[in-house]
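1. A structural model of the following input is requested.
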Amino acid sequence: MTQKATIIGGGVIGGGWVARFLLNGWNVSVFDPDTEAERKIGEVLANARRALPALYDKALPAEGTLTFHDDMGEALAGAAWVQESVPERLDLKHKIHAQIDELSPADAVIGSSTSGFKPSELNAHGGRVVVAHPFNPVYLLPLVELVGEADTCAKASDILRSIGMYPLTVRKEIDAHIADRFLEAVWREALWLVKDGVATTEEIDEAIRMGFGIRWAQMGLFETYRVAGGEAGMKHFMAQFGPALQWPWTKLMDVPEFTDELVDLIAGQSDAQSGHMSIRELERLRDDNLIGMMRALKKTGSGAGGVLNAHEAMLPDPEGDDLPITVDRVIPQSWTDYNGHMNEAHYIEVSAQATDSFMLMIDADADYIAAGNSYFTVENFVQYHAELHAGDRLTVTTQVLRGEGKKMHLFHRLHGPDGEVAATVETLLLHMDLNARKTSLPTEGVAAKLTAFAEDHARLPTPQGAGRHVGQRG
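-> Okay, here's the model as predicted:
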């Protein structure tokens, strides 16, 4: 049965929550008195539909159903998760939470997107709200800070992991939780640097994105400094740089006065820095960059990449009819070239992914490789029939043309969003002894499964284009 989430407040953060749940197969209801809420959420969803599936090498679940409601009770009916994302006013949150508590199911998780208020403040007049503080864009960034009653946070963690997020349960109540305390410290120092004429907004941003920002994305703060300590590690780093903490380098406890002059100075520099792009253009640039970095982190399982790998492993494998479906995914923006369609190199990448998936089907898996066995590709032949574009749903079916002895001969059909064959890749592989680095026979179990596929697929017609060579007519 499809689960339901209710989002109360449809701004930037609320819209991100809508997208995160909806694109992971949940039904989502929205309550927001703003007459522009449906349009605003629609624009967030357009970005999310373009971005989130591009992180994965599997297809996400079919989208749930999105509904908008004028009545809060109607919106909350049957909800397993309720997320409040109204403005940061405690009196407003108290009013909304009282209504949510009365109208929502007793077993629903009720989360607040608050960036600063503690559960004790949110529940001062009774209630069962936990802090579930996300980061923008909610549909891409995995972190959610959870603060509140232990059992509810544990239940919330399970739900959040199921939609690809990383729940971080804060051990103690504290103003601004964890991440925003760092951001506030950096923000204060940045304001002083601009006010004192040390740097412009653009120069400060360059200092972050050209240096430590990249390091933090994969290693965080303490691990970065551990590496900085060299072979002697963290103790050496702290002994060497600890005294610097006593030096007057920062103004973390002082806040520059927000005068009209300072606001105008920062706003003017910000306009000069990126005013040539619309907010929607900046959002898409941000999303494309995040996708590229997060996909790179998937390779090593570091940081957000590990969260993506864990969530991807939860996604069901596709099932085919006559032929196994070995790839079912969305084409990311980074796979397209100057012609606007998928670059030829990625046809090979997809076929390699299909081959890897098929190897799992015959038990030539990670354990098999660790035992010193594998298949190596010795020949590929690609035929292009139609264009594929970013955002297209791409599925691959795999037919075994031959599976005997040391050889595995596969024919991959790449199907575009309309189901038509956009390309084919014919692949020949040889079984290898990884220790001797020579060809060898597969184990009996793998050979038997490969033979079973080959015999089953032998009843099918020979694929059109199989056995061709470059330049062959017809």
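2. contacts, neighbours, all on C-alpha from now
-> Will do.
3. what's near enough to touch residue 238?
-> Contacts for residue 238 (CA atoms under 8 Å, 6 or more residues apart in numbering) come out as residue 229.
4. same deal with residue 396?
-> 325-328, 351, 354, 412-415.
5. Equivalent analysis for residue 112, please.
-> So residue 112 contacts 83-85, 129-133 (CA under 8 Å, 6+ apart).
6. Which of those are buried? Put it as a ChimeraX command.
-> Applying 16 or more other CA atoms under 10 Å to the contacts of residue 112 leaves a buried subset, and the ChimeraX line that selects it is:
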select :83,84,85,129,130,131,132,133
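7. can I get the contacts of residue 112 in CSV with distance to residue 317 and secondary structure?
-> Output for the contacts of residue 112, formatted as CSV (distance: CA to CA, whole Å; DSSP: H, G, I helix; E, B strand; the rest coil):
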residue, distance to residue 317, secondary structure
83, 30, strand
84, 34, strand
85, 34, coil
129, 36, strand
130, 34, strand
131, 34, strand
132, 30, strand
133, 31, strand
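8. Now show me the structure for the sequence below, then we'll compare the two:
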Amino acid sequence: MTRKAAIIGGGVIGGGWAARFLLNGWDVAVFDPDPQAERKIGEVLANARAALPALSDVPMPAEGRLSFAGTITEAVEGAQYIQESVSERLELKHRVFAQIQQVAPGVLIGSSTSGFKPSQLQENAADPGNIFVAHPFNPVYLLPLAEVVPSPANPPQAIEQAKEILREIGMFPLHIRKEIDAHIADRFLEAVWREALWLVKDGIATTEEIDEAIRMGFGLRWGQMGLFETYRVAGGEAGMKHFMAQFGPCLQWPWTKLTDVPEFNDELVDLIAGQSDAQSGAYTIRELERIRDSNLIGFMRALKDRNWGAGRVLREHDERRRAAFHDGEATGAPLVMAQMQVLSGWIDYNGHMTESRYLFAASETSDAFLRLIGSDMDYVASGFSYYTAESHIMHLGEAKLGDRLTGTLQVLAADEKRLHIFIRIMKGEEAVATIEQMLLHVDMKAGRTVAAGPHVLDRLIPIARAHQALPRPEAAGRFTGQRKG
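-> Below you'll find the model as predicted:
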């Protein structure tokens, strides 16, 4: 049964929540009085559709239905989960919660607040136990962290239910045990932000130089190891105790101004804004969002390959959806296994995607399918794998720089040792190439074909049977040079 999430407030954060729920199969109703809300959320959703599937190695569920409600009442009716993302004004949030709980009693309400404590949000509420903090990070549709902050008024089972919902949409619910202003991450960011403002105000560095210091250095370390693990490594073989002994005295030195705040006036605002315009003004906000998303995908895919940090969350989400797929989502439709974009290194002198990249696209598609059925890197490490024995590619159209491509896969036949597949590389509704392949299951140490493992066959054979109902592709079985018709 399709579930419904209500998003109250459709700004950058609310739009990201809407995209995260939609692309994970939930119906979503949005309420926002801004007349531009539908356009803004449409643009966020377009970015999410291009980005989130690139992190997945399992077919995405059917996208939910998006609707825009004229009132809060209309938005929350029938919702199983509600996320509030209105402006950071406590009295406004209280009015919103009161309206919600008049028509949706007993429904969980997560707040995207970056500063207020849950006990403040719950003041005078009809049902305070269902209101809690679920603070995400932008872009919500890509970054997994959600700080889940309860108060003593929240029943533990309600918070566990909320955390499970967040896990189901691919997020990492970080349960914060004690409520505190600004939670954990934003307190840390506030310290860095305050120090950065002083560096700009005092003429030490520009906004660009500060950003370069972060992204060329410690930001890369933080993205995969955080703070304490990074410093543990910095302590060498002696570990954290040595690091603390070596650098602990620095805490007493006047290195920072964390207890002092620069005067927030028009002069400081103009200084920061002017430098930021010089640094990034050549790009629109939407262009910067797409650049950010593409970079995040690259980082997170690398972490996923290593089962580390945010990549571990992606793997676990894939495993949950792979189990659901195995339990009943193997339909007769060709499986959507890969989402790609034609990059500058993919094109030849004609401006078209080069042949090697069609094979790469096919490999991305078939590799994702192999992971789906359990023939993943752990399986390969155990000494078994599928080897491609034959390939036949047909070029049917042209893909050019920037084109979005989708790889679909149809199982033509399968038994214990063989896997016969048909891949389509789609540009919208047009197939730009088809690739037919025969794969053999191999014991790599013995160097011979053997039966696949039972857990692989348990996933593969039901899909193969479901695909028998599909029309056989006209190009299946063609030989090179065969005339059409």
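9. if we can go back for a sec, in JSON lines: the contacts of residue 112 of structure 1, plus distance to residue 64 of structure 1.
-> Compiled in JSON lines, those are given as follows (distance: CA to CA, whole Å):
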{"residue": "83", "distance to residue 64 of structure 1": "17"}
{"residue": "84", "distance to residue 64 of structure 1": "20"}
{"residue": "85", "distance to residue 64 of structure 1": "20"}
{"residue": "129", "distance to residue 64 of structure 1": "25"}
{"residue": "130", "distance to residue 64 of structure 1": "25"}
{"residue": "131", "distance to residue 64 of structure 1": "25"}
{"residue": "132", "distance to residue 64 of structure 1": "22"}
{"residue": "133", "distance to residue 64 of structure 1": "23"}
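10. Residue 414 of structure 1 contacts residue 422, correct?
-> Yes. Residue 414 of structure 1 is within contact range of residue 422, at 5.6 Å (criterion: CA atoms under 8 Å).
11. of these two, who's got more company?
-> residue 414 (27 against 19; other CA atoms under 10 Å).
12. which non-adjacent residue is nearest the more buried one?
-> residue 396 (4.6 Å; CA to CA, 6 or more residues apart in numbering).
13. those strands in structure 1, which residues are they?
-> Assigned by DSSP state E, structure 1 shows strands spanning 4-8, 27-31, 66-69, 81-84, 109-112, 129-134, 143-147, 166-169, 325-330, 373-384, 393-404, 407-415, 421-433, 438-439.
14. Contacts for the last one next, please.
-> What that stands for is strand 438-439 of structure 1. 406, 430-433.
15. how does it look with 10 Å?
-> Defining contact as CA atoms under 10 Å, 6 or more residues apart in numbering, one finds that strand 438-439 of structure 1 is touched by 373-376, 406-407, 430-433.
16. Now the buried members of those.
-> Buried residues within the contacts of strand 438-439 of structure 1, counting neighbours by 16+ other CA under 10 Å: 373-375, 407, 430-433.
17. still contacting in structure 2, which of the contacts of residue 396 of structure 1?
-> Retained in structure 2 (both residues aligned by TM-score structural alignment, their matches' CA atoms under 8 Å) from the contacts of residue 396 of structure 1: 325-328, 354, 412-414.
18. From residue 427 of structure 2, how far off is residue 224 of structure 2?
-> Distance from residue 224 of structure 2 to residue 427 of structure 2, counting by CA to CA, to the nearest Å: 34 Å.
19. and for residue 414 and residue 422 of structure 1, which residues touch both?
-> 347, 384-386, 388, 394.
20. one step back: the strands of structure 1: which one's closest to residue 39 of structure 1?
-> strand 66-69 (11.2 Å; CA to CA).
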